[in-house]
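sequence first, predicted coordinates after that:
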Amino acid sequence: MTSGDTPQTVPFASAAASSGAPFVEEPVAYDALLLSSFGGPEGQDDVIPFLRNVTRGRGIPDERLEEVAVHYRHFGGISPINQHNRELLEALRAELQRRGVDLPVYWGNRNWEPYIEDTVAQAAADGHRTLLAIATSAYSSYSSDRQYREDFARALLTTGLGEGDDPVTIDKVRLFFDHPGFVEPFYEGVRAAVEGFLAEGTAPEAVRVLFSTHSIPMGDAAKSGPGDREWPAGGAYAAQHSAVAAHIMDRLAREVPAAGAVGWDLVYQSRSGPPSQPWLEPDVNDRIAELPAEGIRAVAITPLGFVSDHMEVMWDLDNEAMASAEEAGLAAVRTQTPGTHPAFVVGLIDLVEERLNGTPAAERPHLTELGPWYDVSRAGDCENARLGFRPAAAGLLP
């Protein structure tokens, strides 16, 4: 990608990223990595306090939060996301050791322990000043990109570590929606599911792949991605998902010719807003209900928007969507997420080494025409339609 932006100062950034150029093409001596995620409860007593954190500032009463809490209570009040992050943390450390890269990796969450503020404070106490963050989210939107950058800024502001003569800085690796390491596990899952259906005698035109991701409000979707370019309906968020899904299906048709007639849709899940507020559609369950009338007999449900099998995958897909498929009389498979797949782990450390080495943008791997995405977020990128702009690291103002 290219940008005509005039370089500007980037707050809380390393010296190399502070000019505001879209890509940092000079080596940066980072001294620690920061794995940043959403967080989740670890027991029944944690569920409501966790949901209060998630919805802070919205004035949602506990009675309404309890309606969502049932998903967590079904699994003993334990979100799988924390364990997935512990496993990813160890896998990243092992890959760094394998490559001989001496960088400690810290882990901090937005909504539950370990909190990002505490993690940044610990990294600073350990003597680290130049941090590079990896967020467990691949796409452009407020909650999946800018809010993480706001988390970093908040941590530096509330601790005071972003000020003074020797401030802590936090950069962020580029969004990795079309990086080969992220896409490979999804492709493997789709291919296995489709080949399984075909081997059972299902005609390819009777098979459909549903690429599912978290729905977001249309207002936020429209503001996802850089504000200086035109996006179709759904903004950069929908465009990125569609581009990756199209790549997967094009590759499948090349490598499994019998699958050339298999169709696909981008669908959405986990809507949480009021009925009066428009969110991205179609809902995965609504789309499943329509498929039998279109001659579809088998469906592969692919959680394209998710890094691991956390609550939205286990409840909304493994529970609700699979039940919808059964009700519709469809054979159904839910395909894998990246998790700690070796290609994904290797890919994340490849992204780290891009920044350590200052790899030129022209040499960075990407699988769609939208990439490689920016190192430094562009002005106005992923504004919150309700709250506007708040301080954020790793990007141009505002």
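Sure thing, it's come through. Numbers count the residues shown, from 1 in each chain.

going forward, measure contacts and count neighbours with C-alpha atoms only.
Will do.

do a quick rundown of the strands in the stretch 201-350 of the chain.
207-214, 263-269, 298-302, 331-334 (DSSP state E, counting those that start in this stretch).

can you put those strands in a markdown table and add distance to Ala379?
Shown next, in a markdown table, are the strands of the stretch 201-350 of the chain (distance: least, CA to CA, whole Å):
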| stretch | distance to Ala379 |
| --- | --- |
| strand 207-214 | 24 |
| strand 263-269 | 27 |
| strand 298-302 | 32 |
| strand 331-334 | 37 |
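
put this beside the first:
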Amino acid sequence: MAARGFRDGVSGTTGFDAVLFLSFGGPDGPDDVRPFLENVTRGRGVPPERLDEVAGHYLHFGGVSPINALNKAMIASIEFELERIGVDLPVYFGNRNWHPMVEDTLGRIRADGHRRVLVFPTSAWGGYSGCRQYDDDIARALSALGADAGDMYLRKLPQYWQHPAMTASWSEAILAAKAVLPEELRDEARLVFTAHSIPLSADRAAGPPADGGQLYSRQVAAASAAAAQAAGFADFDQVWQSRSGPPRIPWLEPDICDHLVTLCERGTRSVIVCPIGFISDHLEVVWDLDNEARDQAQELGLGYARAATVGTDPRFITMVAGLIAEQCNGDVEFRLGMTANGAPCAFGCCEPVKRPVSAERS
């Protein structure tokens, strides 16, 4: 029999009946690029020239973001795994910034008769962008339903950056990348982890106020240490990528390309770059790492290998299905990131910081 019941401390024992796969979104063609970027940056005062610059990155790939096909492939794999383990829940696809928009998807979920929905966000991390903003998406979608939202309950799954399956997937990807380096460079390769940079003010606001902030950067550091150890590396570097804000606003540093220069000056001959902050090879990964960073490494004469992201790893899919199943199978202990109907998981947790931000990419 399919597993459907769970213990909700607020609402009692009822069954979840659907899953919402919630992501960032990306353009499906050249005509979508500018409207998509305007959705991403609405209200942030981003200058048109910055949008033109980021639009050029998308147009380099035909105006199509890789994230759409990757998400659909993950959804198909999750559906297959849920069926295999006996969890009878349909999986719906919704986005923050492009079609299918989460508001439209939630309307379809309700029209199909579902009321109790588990939400899987395509970010493993804490912080506003990594966690709280997905709560905002849920709240906005419920608001769009109006009076029809009264009988809906959406629970966001907990943060999963520390899950053993993630560590195992990252470590195997690191070793696979090491194997593609020339044999004489493998054992001396420097392991470098990258994640999306955010403003220092946003990192200071990440987490519950009593926790002291910097939840996001602390999580990335801990995940990197665990993955490095599992892959057999005694040392590693943690750097950042995809900064998009104005120079006057301090962001997490160093940038991956700047760090490659530093490594070269230290005598490093090869690097393995692991994009630990991302679950799939979307635009920020393929542009920033497979184009800009790779070109930088080539100019510096560095051997360069980029580890795969975890989204295509069967262990990752099994992990997602397991997170869903454990919510359906009984009492579930609260973990950071678990939220109901868009309310934050703790008072004041990961409050947004007002700041000018340029276009994000996915």
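Structure received. Every value quoted in this text rests on a predicted model; they were computed, and no experiment measured them.

any chance of the strands of the stretch 201-350 of structure 1 in JSON lines, with mean neighbour count and distance to Pro61 of structure 1 too?
Shown next, in JSON lines, are these (neighbours: other CA atoms under 10 Å; distance: least, CA to CA, whole Å):
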{"stretch": "strand 207-214", "mean neighbour count": "24", "distance to Pro61 of structure 1": "23"}
{"stretch": "strand 263-269", "mean neighbour count": "21", "distance to Pro61 of structure 1": "23"}
{"stretch": "strand 298-302", "mean neighbour count": "26", "distance to Pro61 of structure 1": "33"}
{"stretch": "strand 331-334", "mean neighbour count": "20", "distance to Pro61 of structure 1": "34"}
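
so for Tyr106 of structure 1, which of those sits nearest?
strand 207-214 (26.5 Å; CA to CA).

how about the helices of the stretch 1-150 of structure 1, start to end?
47-54, 62-73, 81-99, 116-125, 147-159 (DSSP state H, counting those that start in this stretch).

ok, back up a step: so which of the strands of the stretch 201-350 of structure 1 gets nearest Asp286 of structure 1?
Nearest of those (CA to CA): strand 263-269, 9.3 Å.

counterpart of Ala189 of structure 2 in structure 1?
Residue pairing (TM-score structural alignment): Ala189 of structure 2 is matched to Val207 of structure 1.

residues in contact with the residue nearest the centre of structure 2?
A centroid search over structure 2 (CA atoms, centre = their mean) returns Ser123, at 2.8 Å, as the residue closest to the centre. Listed by CA atoms under 8 Å, 6 or more residues apart in numbering, the contact set of Ser123 of structure 2 reads Gly130, Cys131, Gln159, Phe278, Ile279.

neighbour-wise, which of those leads?
Ranked by the number of neighbours (other CA atoms under 10 Å), those place Cys131 first, at 29 neighbours.

the residue nearest to the centre of structure 2 pairs with which position in structure 1?
By TM-score structural alignment, Ser123 of structure 2 lines up with Ser137.

for that match, give its distance to Met218 of structure 1.
19 Å (CA to CA, to the nearest Å).

next one: Gly380 of structure 1
Counting by CA to CA - Gly380 of structure 1 and Met218 of structure 1 are separated by 17 Å.

check Ala121 of structure 1 too.
In terms of CA to CA, Ala121 of structure 1 sits 36 Å off from Met218 of structure 1.
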